[in-house]
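S.K.: A structural model of the following input is requested.
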Amino acid sequence: MADSYDLIVIGAGPGGYVAAIRASQLGLKTAIIEREHMGGICLNWGCIPTKAMLRSSEVFHLMHRAKEFGLKADGIGYDLDAVIKRSRAVAKQLNQGVGHLMKKNKVTVVMGEATIPAKGKVSVKTDKGTEELSAKNIIVATGARARELPGLEADGDRVWTYKHALQPPHMPKNLLVIGSGAIGIEFASFYNTLGAETTVVEVMDRILPVEDEEISGFAKKQFEKQGMTILQKAMVKKLDRAKTKVTAHIEAGGKAEKHDFDTVISAVGIVGNTEGLGLEDLGVKVEKSHVVTDEYCRTGVEGLYAIGDIAGAPWLAHKASHEGVMVAELIAGKNNVHPVKPEAIAGCTYCHPQVASVGYSEAKAKELGYDIKVGHFPFIGNGKAIALGEPEGMVKTVFDAKTGELLGAHMIGAEVTELIQGYVVGRQLETTEQDLMETVFPHPTLSEMMHESVLDAYDRVIHY
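M.R.: Take a look at the predicted model:
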């Protein structure tokens, strides 16, 4: 006889495990199924270990600037194996933390490969055989994996995905990064800082193409200052692989040229993990490897939900977590459950300089028909930024000229991935430009630039 639950969650990433915890808090008998790692890709092979690596490269970068701060640092170097070891230790610590949270919240954990043979039924292949489970509700939170283009497939030796880049078999000397989204740019930033001669190829007309155009342009200048080669409106058509090098056929401006690299990182998007679950047989609609859902993550099959990366963009851990909470509350019958709005979700890229944004870009706001007011404030006008030795950056805000609604905020510079949350809260509380202008920001802080950018949108900027 199958073990029976109120909810079964398939996938223990930041969407799945959070959904399980919230469901258990609400009194639902809950089980979670994971085939590989508690915490999923984000915790084990994504957000967390990459940030640990980027922190190492940031410290390395600052060590080289010691003289600027009146300090001495001689014989500066790095041990790549030690950098990676620390990154993996950070991931392991958090992986174990998720396991502890499951026990604390009395969530049943089943390690194995899940399929959904029928509505309300889950079959799990484990080390000990097959377990049959049943539940009134099922959440699919199986995440996504790296997209691999024909001819550009990773081999783990000279051509890498993000997983190989997190445990590199060698330190690249001449690196090609294909794709300039968050993953590609973060790895480009890390390896470039450690001394790799780095080239980034982007098929779109600008790097970081989901960001505001001004931010993308500023980022490109900063990366080029750091020695990166940035190729926009370019495409890698083919890779010729040899034992010690890869020859990339790069097409740009109607011309095809060959360039040699010792390492290639492919970061050209993701593919949803929809295969093998039996979703199509249940009547679930899958488009371009992602499950089609409504705003409440319902698949159209009664009692079956999909959250996180498998349910489409934005592909962010915090979006998945919030969807997990929302669906758990929906299942538990909570009132006033609100859907997660994509435009209310901040995006953060932890390159150097950092990039962060929320809401509409200037171009998108115009496209949607808004009459807008736009404000800017540069890091060079901020005392804290200068004191930190981080004068390169910008804060940009976009407002509805008629209502004063904050439509979007876009930042590049030191610690902006922390600063952005101020604007996220502002948008959530539906603050207007007047509310933000009348808010007292502490001095000296980087956050003062957020205030000044708002003031600038209404021709009241003080310090620039």
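S.K.: C-alpha from now on. contacts and neighbour counts both.
M.R.: Noted.
S.K.: how about residue 276, what does it touch?
M.R.: Residue 276 is in contact with residue 115, counting by CA atoms under 8 Å, 6 or more residues apart in numbering.
S.K.: in a strand, that's where it is, yeah?
M.R.: No: Residue 276 is assigned coil when assessed by DSSP: H, G, I helix; E, B strand; the rest coil, not a strand.
S.K.: what about it, distance to residue 425?
M.R.: 39 Å (CA to CA, to the nearest Å).
S.K.: now do residue 339
M.R.: Residue 339 is 16 Å from residue 425, by CA to CA.
S.K.: ditto for residue 321
M.R.: 17 Å.
S.K.: mind checking which of those two has more residues around it?
M.R.: Ranked by neighbour count (other CA atoms under 10 Å), residue 321 and residue 425 place residue 321 first, with 19 against 12.
S.K.: helix/strand/coil for the more buried one?
M.R.: Assignment for residue 321 (three-state DSSP): helix.
S.K.: once you drop chain neighbours, what's closest to it?
M.R.: residue 15 (4.2 Å; CA to CA, 6 or more residues apart in numbering).
S.K.: for that neighbour, grab the count of nearby residues.
M.R.: By other CA under 10 Å, neighbour count at residue 15 equals 33.
S.K.: residues contacting it?
M.R.: 141, 307, 308, 317, 318, 319, 320, 321, 322, 323, 324.
S.K.: kindly recompute the last result at 6 Å.
M.R.: Residues in contact with residue 15 (CA atoms under 6 Å, 6 or more residues apart in numbering) are 308, 320, 321, 324.
S.K.: quick one more, to check against the first:
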Amino acid sequence: MKEYDFVIIGGGAAGFAAALKADELDVKTLMVNRGPIGGTCVNVGCVPTKYLLTALELKKRALMGHYSGLSFTLKEFDFRKLLDGKDELVKKLRREKYEKVLESLENVDYIDGSARFSSNSEIVVNGEKIKFKKALIATGAKPRILTIGGVEDVKDRILTHIEALELEKVPDSVVIIGGRTQALEFAQIFARAGSEATLLQRSMRIMPTAEPELAIELEDILSEEGTNINTSARIKRLERAGEGVRVHAEVGGKEKMFEAQYVFFATGRSPNTHDLGLENTDVKTDEKGFVVVDETLKAGKNIYAAGDVIGEPMLETVAAKEGFTAATNALEEKNVKIDYRIVPKVVFTDPQLVSVGLTDREAQKFTECSCSAVEISNVPKALILGEERGLIKMVVDAKTKEILGVHILAYNAAEMIPEAALIIRNRMTIDEVIDTLHVFPTMSEAIKLAALSFKGDISKMPCCAL
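M.R.: Okay, here's the model as predicted:
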């Protein structure tokens, strides 16, 4: 029987970060992975969706022609060629960032297959028993489809992000169930590619946990682009409608019916814990099946877990951080904890909705806070780019002036949020941000302008005032 010091189940961001740490420590390690190596992000998540969003954003900008006196030309839009480009990029990154990395690890073996725990010290992989001293569960999660009436009758008309990325052509129409990150990104993808996109969101507004001002403005922008957004919607049942699907819902207390070629479920994710044999270990799961861990990511006596399989926040960067931390704690017997206070979150729509730290509502639960919102049209670089939509909101401790949260709706806002994360990590005050020189003209000046807005009316300040 083969024996390893460390077994990693899963080949995504969390698993690879753990493998790098194990290799660094010269620990005899086995990685077991089922399906395409690299996990969700590179194969059917961040990389392909952002490729499509970026391409469709460029299409939009070319058609709009932001700069007076210049004309833009655009070749005939070919969705199939766009998907081919997406496939090539995924293939390249999977090879360069995962397969080659794995080949370079001297202490890590790899098996393509399914692993199942038979005890706290043994797994079975493809029928072979393997002993281990420590293990990491990093099996990720999969799309969750609501168990509502009629789902079984329209299986061939149902999309998740996985099937949507494999379409041969743009759907004529699609109904998207959900109103958070994935739902909004795909709504814009479909709408800009030429589909009739309808979105049904259960809450009173899209992105219900985001700052209301930003979420409402993003909803207006997406609606203006053509997405039919319906909030306070409760899905009642689905039924076949010829070659499409009919969605029966209650919207704002009224019965409504929507027809489309497909229905897209963006209704959360379920953990890949089925058939792992966790009942043969001391690892526990919650009511939704996610692995329960402590602050050090420990799930059992000698078993750790990281990434989407332990629940929110389900982000690649978080998964990698958790995988590395879990491996550190498991192999070096440490008790490192992750500061989730400074996790940046991004919705890659155009404009992008980003945030880090506390919202106004969250901050008010434990301290007196003050907030200020500045329209992006006050940022000179936004005027240069012709991207004036959006705003930035800063949440500040009223007494200490420490910045507790930064929330931005703006073009390319994802490139701005790391500065805000560092500000919050280092517990900086508005005065310290004001005293920090920023480059002019840049979009990141919005952060300094937001800090300055606590001092006075920024519309009455010249460029580079301080």
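S.K.: hmm, residue 34 of structure 2 is touching residue 113, no?
M.R.: Yes: with contact defined as CA atoms under 6 Å, residue 34 of structure 2 reaches residue 113; the gap is 4.8 Å.
S.K.: quick one, helices of structure 2?
M.R.: Ranges of helices in structure 2, per DSSP state H, are 13-24, 39-44, 46-64, 79-94, 100-104, 161-164, 181-193, 212-225, 316-332, 360-363, 380-385, 417-425, 430-434, 445-452.
S.K.: number of residues surrounding the residue lying closest to residue 192 of structure 1 once chain neighbours are set aside?
M.R.: Using CA to CA, 6+ apart and skipping the chain neighbours, the partner closest in space to residue 192 of structure 1 is residue 198 (5.7 Å). Residues near residue 198 of structure 1, counting by other CA under 10 Å, number 27.
S.K.: residue 198 of structure 1 and residue 112 of structure 1, how far apart?
M.R.: 40 Å.
S.K.: pretty sure residue 373 of structure 1 sits against residue 402.
M.R.: No: with contact defined as CA under 6 Å, residue 373 of structure 1 does not reach residue 402; the gap is 9.3 Å.
S.K.: so these two - more neighbours on which side?
M.R.: Set residue 373 of structure 1 next to residue 402 and count neighbours by other CA under 10 Å: residue 373 wins out with 20 against 10.
S.K.: the more buried one pairs with which position in structure 2?
M.R.: Using TM-score structural alignment, the partner of residue 373 of structure 1 in structure 2 is residue 370.
S.K.: returning to that earlier point: mark which of the contacts of residue 15 of structure 1 are buried, thanks.
M.R.: Neighbour-count burial (16 or more other CA atoms under 10 Å) is assigned, among the contacts of residue 15 of structure 1, to 308, 320, 321, 324.
S.K.: just send those residues back as TSV, with distance to residue 439 of structure 1 too.
M.R.: TSV is the format used below for those (distance: CA to CA, whole Å):
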residue	distance to residue 439 of structure 1
308	34
320	31
321	30
324	33
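S.K.: residue 363 of structure 1 - nearest residue in space that isn't next to it in sequence?
M.R.: Counting by CA to CA, 6+ apart, the residue nearest residue 363 of structure 1 is residue 212, at 7.5 Å.
S.K.: how about residue 258 of structure 1?
M.R.: Residue 258 of structure 1 sits nearest to residue 249 (CA to CA, 6+ apart), 4.7 Å away.
S.K.: now swap in residue 78 of structure 1 and tell me
M.R.: residue 60 (7.6 Å).
S.K.: what are the ranges of the strands in the stretch 351-464 of structure 1?
M.R.: 354-359, 372-378, 394-400, 406-413 (DSSP state E, counting those that start in this stretch).
S.K.: show me the contacts for the counterpart of residue 451 of structure 1 in structure 2.
M.R.: In structure 2, the residue paired with residue 451 of structure 1 is residue 448, using TM-score structural alignment. Neighbouring residues of residue 448 of structure 2 by CA under 6 Å, 6+ apart: residue 434.
S.K.: pull the distance from stretch 404-413 of structure 2 to the chain's centre.
M.R.: Centre-to-centre, stretch 404-413 of structure 2 and its host chain are 15 Å apart (CA atoms, centre = their mean, to the nearest Å).
S.K.: matching residues in structure 1 for that stretch?
M.R.: Stretch 404-413 of structure 2 covers residues 407-416 of structure 1 once aligned (TM-score structural alignment).
S.K.: neighbouring contacts of the matching stretch?
M.R.: Residues contacting stretch 407-416 of structure 1 (CA under 6 Å, 6+ apart): 353-360, 393-399.
S.K.: thinking again about what came up before, among the strands of the stretch 351-464 of structure 1, which is nearest residue 296 of structure 1?
M.R.: When the strands of the stretch 351-464 of structure 1 are compared by CA to CA, strand 354-359 sits nearest residue 296 of structure 1, at 20.0 Å.
S.K.: what range in structure 2 matches the closest one?
M.R.: So strand 354-359 of structure 1 sits over residues 352-357 in structure 2, by TM-score structural alignment.
S.K.: neighbouring contacts of the matching stretch?
M.R.: By CA under 6 Å, 6+ apart, stretch 352-357 of structure 2 touches 341-342, 344-347, 404-411, 413.
S.K.: and that stretch against structure 1, how far off on average?
M.R.: Comparison of stretch 352-357 of structure 2 with structure 1 after fitting gives an average deviation of 0.9 Å (mean CA distance after the TM-score superposition for structure 1).
S.K.: spatially central residue for structure 2, please.
M.R.: For structure 2, the residue whose C-alpha lies nearest the mean C-alpha position (CA atoms, centre = their mean) is residue 315; its distance is 5.0 Å.
S.K.: separation between it and residue 434 of structure 2?
M.R.: 31 Å.
S.K.: got it, and residue 395 of structure 2?
M.R.: 15 Å.
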